[in-house]
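Asks: fold the stuff below for me.
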Amino acid sequence: MIIVGGDRGAKSFIALACNVLLLVMAVFIISHGVNPVLVTIIGTIIFCQITLIYQNGHNLKTYAAVISVVGVILLLSLLVSILGTKSNLGGYSELDLSSELSVYLSPNININMNQLMICMIIISLLGAVMDTAMAITSSLYEFNEVNSELTFSELVRLGFNVGRDILGTTVNTIFFATIGETMMIGILFIKNKYTFESVINSKEFYKNLFDLVISNIGCLLIIPISIFICTYMIKSNNSFIKKVKDYCQKMSNEN
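Replies: So this is what the prediction gives:
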């Protein structure tokens, strides 16, 4: 990373190490009984601080990306909480119950499995959402730097042009990642002669399908949300945005 990216590569490596440490701490805290959803939301804010602000600096595009990511994560947490709880998605699947995991490890760990499931899904899509948000806000910021005469609607239109290009590759990335993770499960279903009805009604299949669908919803939501938030922050002149711009300018000058 350092050879290819230079100073930015070094920052990326440090950010990666910090994220690994933060994730280990989050698992440790959850294992001691703290609400997994609360830990995940707080962790998301810190992840954004490390991954976005530390690597890209204090500027409007970075803050717009952070606000967009946190907003999408809150919306998805609510959606996953409602659908996951109603469908009893948390806990062991039928494949887990038939494996050595259920024989040697006790499932009675005093943690709400539905809340833990929300935590797992949110963390699994966080990288793709942050990447998409930063790509969108960086593009809009550069468009405005090249031509500051662009109106709000013109900048939004350009943002959606970029978003459509990003959407296809992002969705495919999530799809292939999910397929790669579940390939062994698919082979197990085939080898054990599961019927089509058994597969689509299995908890393991539903878990992976649910994860894939929520991840894609997150990537869909982040595009318009980041476009409108970033465009508003670039074009708005209200007192709050002026303070943010002044703060970003001050931090840039110090660096």
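Asks: from here on, just use CA atoms for contacts and neighbour counts.
Replies: Noted.
Asks: and the helices in the stretch 51-200 of the chain?
Replies: Under the criterion DSSP state H, counting those that start in this stretch, the stretch 51-200 of the chain carries helices at the ranges 55-56, 60-86, 94-97, 100-104, 113-146, 152-191, 196-200.
Asks: for I229, which of these is the nearest?
Replies: Proximity to I229 (CA to CA) singles out helix 60-86 among the helices of the stretch 51-200 of the chain, at 6.0 Å.
Asks: just send the helices of the stretch 51-200 of the chain back as TSV, with distance to G5 and mean neighbour count too.
Replies: Formatted as TSV, the entries for the helices of the stretch 51-200 of the chain read as follows, by distance: least, CA to CA, whole Å; neighbours: other CA atoms under 10 Å:
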stretch	distance to G5	mean neighbour count
helix 55-56	12	19
helix 60-86	19	20
helix 94-97	41	13
helix 100-104	41	11
helix 113-146	17	20
helix 152-191	22	15
helix 196-200	45	12
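Asks: please give me the structure for this one as well, since I'd like to look at both together:
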Amino acid sequence: MSTLTALIIVLAILMTIIGGETGIRSFFSVLINTLLLILVAMLISWGINIPILILIFIPLKLATIIFLGTHDYTVAKNSFYSSFLVCLIVCVLIIGCQWLAQAAGLGPEAGEVLVGLSQMPGLNYGMIAVAVAIFSALGAIAEAAVAMSSGLLEIKKHNPDISRKNLMASGNAIGNDVLGTAMNTILFGMFGSFLSLFLWYYRLNYTLGEVLNEKLFVNEALIIMYSLIGVILTVPLSTIFLTKGMEKHESEKKHESRKSNSN
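Replies: The predicted structure is shown next:
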């Protein structure tokens, strides 16, 4: 048994013990998302149109992350709507920034690994960079949407008569906490995965200008910025979607109760 297999088994056991049914569904969500990413990579390598793949797999991945990882349908539905809208906005931002940055492709650090291999495989490196950035930001956006929707729904359940103004204010308070934790998670994740490259830059005496113009660093920094912007946009949109959804649900219940009383 390999180390990876053992860790996957331990993860499945712990998620089942701690999360119960939701933990099991979350574990399968991770597996399905991994398979979807592998499928995306295979389809890109086969020459399938990358923008079409992005449009198809964004809702698939969001649905897998949110609906399998959340036990409440109201939370999942509103999280999906807000996440999908944010993803579309971020997609436009990513396409524009990637075109301006011109940081797609392979950096000089990969030169020794690719000696003797063709660096022109007939793939659009620019669109591949866009796809990587979009799928990297999806997780942070979906996580923030679920956190916002779950918190607001619990407030509504414990205080059914809360006004829309107070609910929005509570959403802003929850959003401040979500923003702080999400930003720290994203930034520390970047530094943790990028530490070896930072050591490379330091030991080879890279100047600040060389680091800021390095493809690997620029791509990673851009992905961090996309994720942060996506989380910032998710906070107000999740609050608006959920408050409107609750108001609509309550009005429908009142209408049904009046209809039943009249009959």
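Asks: TM-score for the pair, please.
Replies: Structural agreement between the two chains, given as a TM-score (TM-score structural alignment, normalised by the length of structure 1), stands at 0.87; 240 aligned residues with a CA RMSD of 2.1 Å.
Asks: sorry, back to before: same list (the helices of the stretch 51-200 of structure 1) but as JSON lines, adding distance to C248 of structure 1.
Replies: Output for the helices of the stretch 51-200 of structure 1, formatted as JSON lines (distance: least, CA to CA, whole Å):
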{"stretch": "helix 55-56", "distance to C248 of structure 1": "12"}
{"stretch": "helix 60-86", "distance to C248 of structure 1": "7"}
{"stretch": "helix 94-97", "distance to C248 of structure 1": "49"}
{"stretch": "helix 100-104", "distance to C248 of structure 1": "50"}
{"stretch": "helix 113-146", "distance to C248 of structure 1": "14"}
{"stretch": "helix 152-191", "distance to C248 of structure 1": "21"}
{"stretch": "helix 196-200", "distance to C248 of structure 1": "51"}
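Asks: what's the closest of the ones you listed to M25 of structure 1?
Replies: If you check each of the helices of the stretch 51-200 of structure 1 against M25 of structure 1 by CA to CA, helix 113-146 wins as the nearest, at 13.9 Å.
Asks: excluding chain neighbours, what is closest to F84 of structure 2?
Replies: P59 (6.9 Å; CA to CA, 6 or more residues apart in numbering).
Asks: alignment lookup: the one you found to structure 1.
Replies: Using TM-score structural alignment as the criterion, P59 of structure 2 maps onto I45 of structure 1.
Asks: I'd say its match and V70 touch.
Replies: Yes: with contact defined as CA atoms under 8 Å, I45 of structure 1 counts as touching V70 (6.7 Å).
Asks: burial count for the match of P59 of structure 2?
Replies: Neighbouring residues of I45 of structure 1 were enumerated by other CA atoms under 10 Å; the total is 16.
Asks: count of neighbours near whatever residue of structure 1 lines up with N33 of structure 2?
Replies: In structure 1, the position corresponding to N33 of structure 2 is occupied by N19, as judged by TM-score structural alignment. Close neighbours of N19 of structure 1, defined as other CA under 10 Å, add up to 18.
Asks: repeat that for P121 of structure 2.
Replies: By other CA under 10 Å, neighbour count at P121 of structure 2 equals 9.
Asks: counting contacts, what elements does whatever helix or strand P51 of structure 2 lives in pack onto?
Replies: Element membership for P51 of structure 2, per DSSP states H and E: helix 50-69. Applying 3 or more CA pairs under 8 Å, 6 or more residues apart in numbering; DSSP states H and E, one finds that helix 50-69 of structure 2 contacts helix 3-45, helix 73-101, helix 125-158.
Asks: so how far is V90 of structure 2 from the equivalent of G90 of structure 1 over in structure 2?
Replies: G90 of structure 1 maps onto A104 in structure 2, with residues paired by TM-score structural alignment. Summarising the geometry, the distance separating A104 of structure 2 from V90 of structure 2, computed by CA to CA, to the nearest Å, is 18 Å.
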